[in-house]
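In: Fold the following, please.
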Amino acid sequence: MTEPPAPRRVLVVDDDPTVREVVAGYLERAGFTVDHADDGPAALTRAQASPPDLVVLDLMLPGLDGLQVCRRLRAAGPVPVVMLTARGAEEDRITGLEVGADDYVTKPFSPRELVLRVESVLRRTGAPPAAGPRLRGGGLVVDPAARTATGPGGRLALTVREFDLLAHFLRHPGRAFTREELMSAVWGWDFGDLSTVTVHVRRLRHKVERDPARPVLITTVWGVGYRFDGSGGTADTGAAEGEDLP
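Out: As a prediction, the model looks like this:
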């Protein structure tokens, strides 16, 4: 008889005990195992001792702030991060996404919404590899099954969302997408702050464009959104003669 999978582990990091208690309660009712930390150093210690499947991370923390913790978590491995930020602090939210957070929720927030965001991120990270051939375009090669991406300079270090966004663009070369369409297709949400899409496109450009300030692969379609303009951006099953595969 097959044993049921172990519950996914979430590390909740917030210096407010009430927030930790409420968030933990909702996550546990949703079937997660929850660990706690009340400052930045404690979060890193707990994450190292028992690596979580996801971290819910407050931006404002004693010891080390959430941005520093997120950077160090990212340096150690690809653990997904959902960041908690103060309402109206748009610059902080954007900075959080730029250092590698997969998503953010603004305070005060609905615990149910937070659980939905956590489940959404974990679905992406824990989804079985997508079937299908490698995707190519603009000198980029994406392998959906292995979840690897390479460019002219070698392997690309992409977050979960950056990988999914690039794969989506490569599957639809030449098509212009609105930010709403990208949020629905890549994030799986029909609601949310569209600056999330803007920031991820910006981060992705820094990793795939020769000159991110003058992008030629992921271009802006004014009044619409974004389009992948790399030549030959179609899927195939084999490499061109002499081409090295990842």
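In: C-alpha from now on. contacts and neighbour counts both.
Out: Noted.
In: helices or strands up against the longest helix along the chain?
Out: Assignment by DSSP state H gives helix 111-126 as the longest helix of the chain. Helices and strands touching helix 111-126, as assessed by 3 or more CA pairs under 8 Å, 6 or more residues apart in numbering; DSSP states H and E, comprise helix 17-29, strand 103-107.
In: how about the helices in the chain?
Out: Under DSSP H, the chain gives helices at 17-29, 40-49, 66-76, 90-98, 111-126, 160-171, 179-182, 195-208.
In: residues in contact with the last one?
Out: In other words, helix 195-208. 94, 97-98, 103, 140, 151, 156-158, 161-162, 166, 179, 182-183, 212, 215, 217-218 (CA atoms under 8 Å, 6 or more residues apart in numbering).
In: Buried ones from those residues, can you make that a ChimeraX selection?
Out: ChimeraX command restricting the contacts of helix 195-208 to the buried ones, with burial defined by 16 or more other CA atoms under 10 Å:
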select :94,97,98,103,140,151,156,158,161,162,166,179,182,183,212,215,217,218
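In: Also this sequence, please, to line up against the first:
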Amino acid sequence: MNHSVLLIEDDAELSAMLRDYLQEDGFTVGVAGDGERGVAAALSGEWEIAALDVMLPGIDGIEVLRRIRATSELPVLMLTARGDDIDRIVGLELGADDYVSKPCTPRELAARLRAILRRSGERDSAPPVVSAGQLTLYPQTRRALWADTPVLLTAAEFNLLELLVRHAGRPVSKDFLSQQALGRPHAPYDRSIDVHLSNVRRKLGPLPDGRSRIQNVLRQGYQYIPE
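Out: So this is what the prediction gives:
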């Protein structure tokens, strides 16, 4: 099955190289060279995933992501400068599914895109319902309900929450969460999981006693606390 990816990248030489590699690797590829066109293309419904450069002319990648997330849960992979932790964290807080540091190889980009798409599309073998208390997840349709009210989650957020709910009441390691939800090994100093789960905490709200529903267990990972 061919997947479709939108590259939002202003470097014409780089985008041409990435486009050629991804097309040879089986992707259908579109390119938008600035933020305004990137937003319009991302919201067109034509693409399965977007690879978004942070540094863009006009509106930057962070603003592009903000506008996409205002109306769409399209998976988004951010392309960030190596070592630029602020852009990565802000992007993840706004709902980016993952990031790749530039310069990156086309092979690495393709692998990361496929990992996100695979996690987003693993539906056939998933159980129809996963639940804990008032939270109900429907993996086959990627829907989340809290007491019958929809909870809007990105692909990465849904994957992480589903894993924690399946192991409700037990700690789940960051290594396991990263491999199963993000499709890559957990690296030292990588805060992706922490930021994604911070977003999920905010969307679910606290327990009646004020504690977080998702707790960090020292040296063991994260744990979902069912009511």
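In: Out of the helices of structure 1, indicate the one that is most buried.
Out: helix 160-171 (a mean of 21; mean count of other CA atoms under 10 Å).
In: what angle sits between that one and helix 195-208?
Out: Calculated by axes from the mean of the first three to the mean of the last three CA atoms, to 10 degrees, helix 160-171 of structure 1 forms an angle of 80 degrees with helix 195-208.
In: In structure 1, what stretch matches stretch 31-42 of structure 2?
Out: Under TM-score structural alignment, stretch 31-42 of structure 2 corresponds to residues 36-47 of structure 1.
In: Show me what that stretch is in contact with.
Out: Applying CA under 8 Å, 6+ apart, the set of residues contacting stretch 36-47 of structure 1 from outside is 11-17, 20, 61-66, 69, 72-73.
In: Residue 216 of structure 1 and residue 210 of structure 1, how far apart?
Out: Separation of residue 216 of structure 1 from residue 210 of structure 1 (CA to CA, to the nearest Å): 9 Å.
In: For these two, indicate the residue with more neighbours.
Out: A direct count of neighbours by other CA atoms under 10 Å for residue 216 of structure 1 and residue 210 places residue 216 higher, at 18 against 13.
In: And for the equivalent of the more buried one over in structure 2, nearest residue in space, chain neighbours not counted?
Out: Using TM-score structural alignment, the equivalent of residue 216 of structure 1 in structure 2 is residue 212. Spatial nearest neighbour of residue 212 of structure 2, chain neighbours left out: residue 206 (4.8 Å); criterion: CA to CA, 6 or more residues apart in numbering.
In: So the one you found sits against residue 225, correct?
Out: No. Assessed by CA atoms under 8 Å, residue 206 of structure 2 is found out of contact with residue 225, at 10.2 Å.
In: circling back to that earlier point, want to throw the helices of structure 1 into CSV with distance to residue 146 of structure 1?
Out: Output for the helices of structure 1, formatted as CSV (distance: least, CA to CA, whole Å):
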stretch, distance to residue 146 of structure 1
helix 17-29, 30
helix 40-49, 25
helix 66-76, 20
helix 90-98, 24
helix 111-126, 12
helix 160-171, 11
helix 179-182, 22
helix 195-208, 19
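In: Residue 224 of structure 1 is nearest to which of those helices?
Out: Closest approach to residue 224 of structure 1 among the helices of structure 1 is made by helix 179-182 (8.0 Å; CA to CA).
In: mean deviation of the closest one from structure 2?
Out: Averaged over the aligned pairs, helix 179-182 of structure 1 sits 1.3 Å from structure 2 after superposition, using mean CA distance after the TM-score superposition for structure 1.
In: what packs against that helix?
Out: helix 195-208.
In: now the angle from the helix it packs on to helix 90-98?
Out: 50 degrees.
In: Chain neighbours aside, what residue packs nearest to residue 163 of structure 2?
Out: In space, residue 163 of structure 2 is closest to residue 177, 7.3 Å off (CA to CA, 6+ apart).
In: what about the equivalent of that neighbour over in structure 1, distance to residue 227 of structure 1?
Out: Counting by TM-score structural alignment, residue 177 of structure 2 lines up with residue 182 in structure 1. Residue 182 of structure 1 sits 11 Å away from residue 227 of structure 1, going by CA to CA.
In: try residue 71 of structure 1
Out: Distance from residue 71 of structure 1 to residue 227 of structure 1, counting by CA to CA: 29 Å.
In: Map residue 123 of structure 1 across to structure 2 for me.
Out: Under TM-score structural alignment, residue 123 of structure 1 pairs with residue 118 in structure 2.
In: Go ahead and measure how far the match of stretch 31-42 of structure 2 is from the middle of the chain.
Out: Centroid separation between stretch 36-47 of structure 1 and its chain, computed with CA atoms, centre = their mean, to the nearest Å, is 21 Å.
In: what do you get for stretch 51-61 of structure 1?
Out: 14 Å.
In: Can you tell me what residue 85 of structure 2 aligns to in structure 1?
Out: In structure 1, residue 85 of structure 2 lands on residue 90 (TM-score structural alignment).
In: gap between that match and residue 227 of structure 1?
Out: Counting by CA to CA - residue 90 of structure 1 and residue 227 of structure 1 are separated by 25 Å.
In: any idea which residue sits dead centre in structure 2?
Out: residue 97 (1.5 Å; CA atoms, centre = their mean).
In: Just give the closest residue to the corresponding residue of structure 1 for it, not the sequence neighbours.
Out: Residue correspondence to structure 1 (TM-score structural alignment): residue 97 of structure 2 is matched to residue 102. Once flanking residues are discounted, residue 102 of structure 1 sits nearest to residue 81: 5.4 Å by CA to CA, 6+ apart.
In: From residue 65 of structure 2, how far out is the alignment partner in structure 2 of that neighbour?
Out: Using TM-score structural alignment, the equivalent of residue 81 of structure 1 in structure 2 is residue 76. Using CA to CA, residue 76 of structure 2 is found at 8 Å from residue 65 of structure 2.
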